[in-house]
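Colleague: give me a model of this one.
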Amino acid sequence: MTTLYILPYSHESFIISHIFPLFLLPVIFIQYQKKKMATFALNKLFLPIVFLVLIIKVSQSKAALDARYYDQTCPEAEKIILDTVRNASMHDPKVPARFLRMFFHDCFIRGCDASVLLDSTPQNQAEKDGPPNISLGAFYVIDDAKAKLERACPQTVSCADIITIAARDVVAMSGGPFWNVLEGRKDGRVSSASGPINLPAPTINVSQLIQSFAKRGLGVKDLVALSGGHTLGFSHCSSFQARLHNFSSLHDIDPSLNSEFTETLRKKCLKPNKDRNAGRFLDSTASTFDNNYYKQLLAGKGVFESDQAIISDYRTRWIVESFAKDQTLFFKEFAASMVKLGNVGVIENGEVRLKCRMVY
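Modeller: The predicted structure follows:
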């Protein structure tokens, strides 16, 4: 496992993990005991006083986040979350990838505000019931962690921070990088089923992907690095079957696919497909967080059309090649991009929910 202490400057697929490498869990626990949290300070601003109010307003949301946010109010917060996620993963190996997907789907829509956790009401259909989010799972693990945190330090740790910390933990427990999480997010009060429509679909091209990520303040390198989260992944046939049958007027099969890999996919996803659970792992090492995902893309074995597209565009291919050659580089950039995504849309006027499924 690679330990990275990041100092941040500030698909519609059912992702599941397979065989969980539990031998890594004690190592992660030791990291919690030994880590030295970095202190983040704002740079002094020497600007005319007329701009001071504006500067404070713009920087306020980032200033609210701190790697040592709970040191005094709930010093055991991260350990409680780690223990809960670890225990759940022992019983359900799908938990790690589910948390990674949950984090992305929460932060990418409205920012990291735990809106994806809210249940629908008679008056409102929530995010989790929007089409791309219906297959999200592991909400019960969040409920368990929140209940334990409320007993230890009532009304202190937000549900948004639980998701963010847990996403970091499952990556590290699966053999990926470890980084310090900036904490202090508040929980949002708004959740709409129309929100997930803005998630990048598995069929869009690179230009559309870049545009989608740019709206969240994320660059091309972030796009490619975060796509590497598919190393812990599985997709149902519905998300990629169009590549295998009647792809276009010229090609029955997507010509960018490796021919041998295509036959493997077609055996998994028959036409017509009557098995709703049929699908394919997005990475041949689906239980381990590594750079094998990028190696598969270069071999024409990307499951999603959007994944395979990033090797056909000059703006992204060189990054894929770099990550395929250098796993340490991938880990570093993935951790940095996760921190960056975790800072998207930090709200100032939210709440700390008593239960993550409802607003009080």
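Colleague: okay, CA-based contacts and neighbour counts for the rest of this
Modeller: Noted.
Colleague: now Ile319: how far from Phe213?
Modeller: 16 Å (Cα to Cα, to the nearest Å).
Colleague: would you mark the buried spots in stretch 92-106?
Modeller: By 16 or more other Cα atoms under 10 Å, the buried positions in stretch 92-106 come out as 93-106.
Colleague: any chance of those residues in JSON lines, plus secondary structure?
Modeller: Below are the buried residues of stretch 92-106 laid out as JSON lines (DSSP: H, G, I helix; E, B strand; the rest coil):
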{"residue": "Pro93", "secondary structure": "coil"}
{"residue": "Lys94", "secondary structure": "coil"}
{"residue": "Val95", "secondary structure": "helix"}
{"residue": "Pro96", "secondary structure": "helix"}
{"residue": "Ala97", "secondary structure": "helix"}
{"residue": "Arg98", "secondary structure": "helix"}
{"residue": "Phe99", "secondary structure": "helix"}
{"residue": "Leu100", "secondary structure": "helix"}
{"residue": "Arg101", "secondary structure": "helix"}
{"residue": "Met102", "secondary structure": "helix"}
{"residue": "Phe103", "secondary structure": "helix"}
{"residue": "Phe104", "secondary structure": "helix"}
{"residue": "His105", "secondary structure": "helix"}
{"residue": "Asp106", "secondary structure": "helix"}
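Colleague: could you also give me the structure for this next sequence, so I can compare it with the first?
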Amino acid sequence: MERCTCSSSSQITHIIILMCVFVVMSATLVHGQGTRVGFYATTCPRAESIVSSTVATHFRSNTAIAPALLRMHFHDCFVRGCDASVLIDGSNTEKTAPPNLGLRGYEVIDDAKTQLEAACPGIVSCADILALAARESVVLTGGRSWLVPTGRRDGRVSLASETTDLPGFRESIDSQKQKFSAKGLNTQDLVVLVGGHTIGTTACQFFSYRLYNFNGTASSDPSINASFLPQLQALCPQNGDGTKRVAFDTGSENRFDASFFANLRNGRGILESDQKLWTDASTRAVVQRFLGITGLAAFNVEFGRSMVKMSNTGVKTGTDGEIRKICSAINS
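Modeller: The predicted structure follows:
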């Protein structure tokens, strides 16, 4: 927070003191990105419950919607901040970029938006719906809830060319750190947020290269546990179907828990970028915090904190941006 220096001299007037207080309060608002818990308490009291019930309804029909919505929020925040730009349709928008082609769950956001527009027209942003839906996805899979600051507004620009800000599945730890740091997120946030892979699946095409001719060695990635390798090769045969889905967190892909980190320790990480969290000493120290009896409790607490940090990345508030009527299109 910016520091305001106010002299204690009796000559300081009440007006100047009030000005100092105003400066401090303004700095706090800016550093908090202008969002707050309960933003819709008076303008749309049912906003959060509508999003919650909508996600729950879709989850009952398809549990895979939970990791999909969590991933979508992450992908939104890492490009232009958390402004729902990932939801916009059109040529050369973020949706059309390779890292986002596998995103799913748009219909859930659209469903929630339709209900919110009926209840509170023009009040609740698509960016806030996405942030709330991500929280509900964690809760529905057994994770701990957290308070979601709201008050975001929606962006009006979406460019496929800017998705290079997203970390890739072969990314080095140093590169991942740089991309997270650019969003105001530290090494612990990196490990914690990647821990979201405790739920969900990925496609063989994103890791099968580790199984057969890793880096031209005619062998597998040595960081893969030797006893785990045959299981992965059976799931993803060489020259097999690259679209086949495999769980990130073997044996616990539908439960938000800390077993993902135990799998990394045991050489059972699926993506190369995930397994590197254990092989790199700087991130291994954080992974170790989430192992053992106390690991799950610590992970749940830290995940909520890191999600709040990420969800305040580059947000638009006040008169910036807009409140879209339809999440897939900017207002005309």
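Colleague: got a TM-score for the pair?
Modeller: Scored against TM-score structural alignment, normalised by the length of structure 2, the superposed chains reach a TM-score of 0.90; 314 aligned residues with a Cα RMSD of 2.1 Å.
Colleague: still on that earlier bit, between the buried residues of stretch 92-106 of structure 1, which sits nearest Leu54 of structure 1?
Modeller: Nearest to Leu54 of structure 1 among the buried residues of stretch 92-106 of structure 1 is Asp106, at 28.2 Å by Cα to Cα.
Colleague: just give the nearest non-adjacent residue to that closest one, would you?
Modeller: Once flanking residues are discounted, Asp106 of structure 1 sits nearest to Val116: 5.3 Å by Cα to Cα, 6 or more residues apart in numbering.
Colleague: tell me the counterpart of that neighbour in structure 2.
Modeller: Mapped onto structure 2 by TM-score structural alignment, Val116 of structure 1 lines up with Val86.
Colleague: next, count neighbours for Asn349 of structure 1.
Modeller: Applying other Cα atoms under 10 Å, we find 9 residues neighbouring Asn349 of structure 1.
Colleague: that one and Asp187 of structure 1, how far apart?
Modeller: As for Asn349 of structure 1, its distance to Asp187 of structure 1 is 9 Å (criterion: Cα to Cα).
Colleague: now Lys340 of structure 1
Modeller: Distance from Lys340 of structure 1 to Asp187 of structure 1, by Cα to Cα: 18 Å.
Colleague: which one of these two has more residues nearby?
Modeller: Neighbour tally, Lys340 of structure 1 and Asp187, criterion other Cα under 10 Å: the higher count belongs to Asp187, 26 against 17.
Colleague: now check that one against structure 2: what is it aligned to?
Modeller: Using TM-score structural alignment as the criterion, the counterpart of Asp187 of structure 1 in structure 2 is Asp154.
Colleague: pretty sure its match contacts Ser125?
Modeller: Yes - applying Cα atoms under 8 Å, one finds Asp154 of structure 2 in contact with Ser125, separated by 6.1 Å.
Colleague: overlap in contacts, those two.
Modeller: Glu322, Ile323, Arg324 (Cα atoms under 8 Å, 6 or more residues apart in numbering).
Colleague: what about the spatially most central residue of structure 1, distance to Ala278 of structure 1?
Modeller: The centroid of structure 1 falls nearest to Phe104 when counting by Cα atoms, centre = their mean (3.4 Å). For Phe104 of structure 1, the distance to Ala278 of structure 1 equals 24 Å [Cα to Cα].
Colleague: same check, this time on Glu351 of structure 1
Modeller: Glu351 of structure 1 sits 40 Å away from Ala278 of structure 1, going by Cα to Cα.
Colleague: who's more crowded, these two?
Modeller: Neighbour totals were compared for Glu351 of structure 1 and Ala278, and Glu351 leads with 19 against 15 (other Cα under 10 Å).
Colleague: so which of the buried residues of stretch 92-106 of structure 1 comes closest to Val53 of structure 1?
Modeller: Asp106 (30.4 Å).
Colleague: which ones are touching the residue mapped onto that closest one from structure 2?
Modeller: Under the alignment (TM-score structural alignment), Asp106 of structure 1 maps onto Asp76 of structure 2. By Cα under 8 Å, 6+ apart, the contact list for Asp76 of structure 2 reads Cys82, Asp83, Ala84, Ser85, Val86.
Colleague: relative to Gly314 of structure 2, which of those is nearest.
Modeller: Using Cα to Cα, Cys82 comes nearest to Gly314 of structure 2 of the contacts of Asp76 of structure 2, at 6.3 Å.
Colleague: now the closest one: how far from Lys316 of structure 2?
Modeller: According to Cα to Cα, Cys82 of structure 2 stands 8 Å off from Lys316 of structure 2.
Colleague: ok, now Cys120 of structure 2?
Modeller: Plainly put, Cys120 of structure 2 is 20 Å away from Lys316 of structure 2 if you go by Cα to Cα.
Colleague: contacts only, for the closest residue in space to Arg3 of structure 2 that isn't next to it in sequence.
Modeller: Residue nearest to Arg3 of structure 2 in three dimensions, not counting chain neighbours: Val24, with 7.1 Å by Cα to Cα, 6+ apart. Neighbouring residues of Val24 of structure 2 by Cα under 8 Å, 6+ apart: Met1, Glu2, Arg3, Cys4.
Colleague: could those go into JSON lines alongside neighbour count?
Modeller: Compiled in JSON lines, the contacts of Val24 of structure 2 are given as follows (neighbours: other Cα atoms under 10 Å):
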{"residue": "Met1", "neighbour count": "12"}
{"residue": "Glu2", "neighbour count": "11"}
{"residue": "Arg3", "neighbour count": "9"}
{"residue": "Cys4", "neighbour count": "14"}
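Colleague: Gly175 of structure 1 corresponds to which position in structure 2?
Modeller: So Gly175 of structure 1 corresponds to Gly142, using TM-score structural alignment.
Colleague: brilliant, that's me finished.
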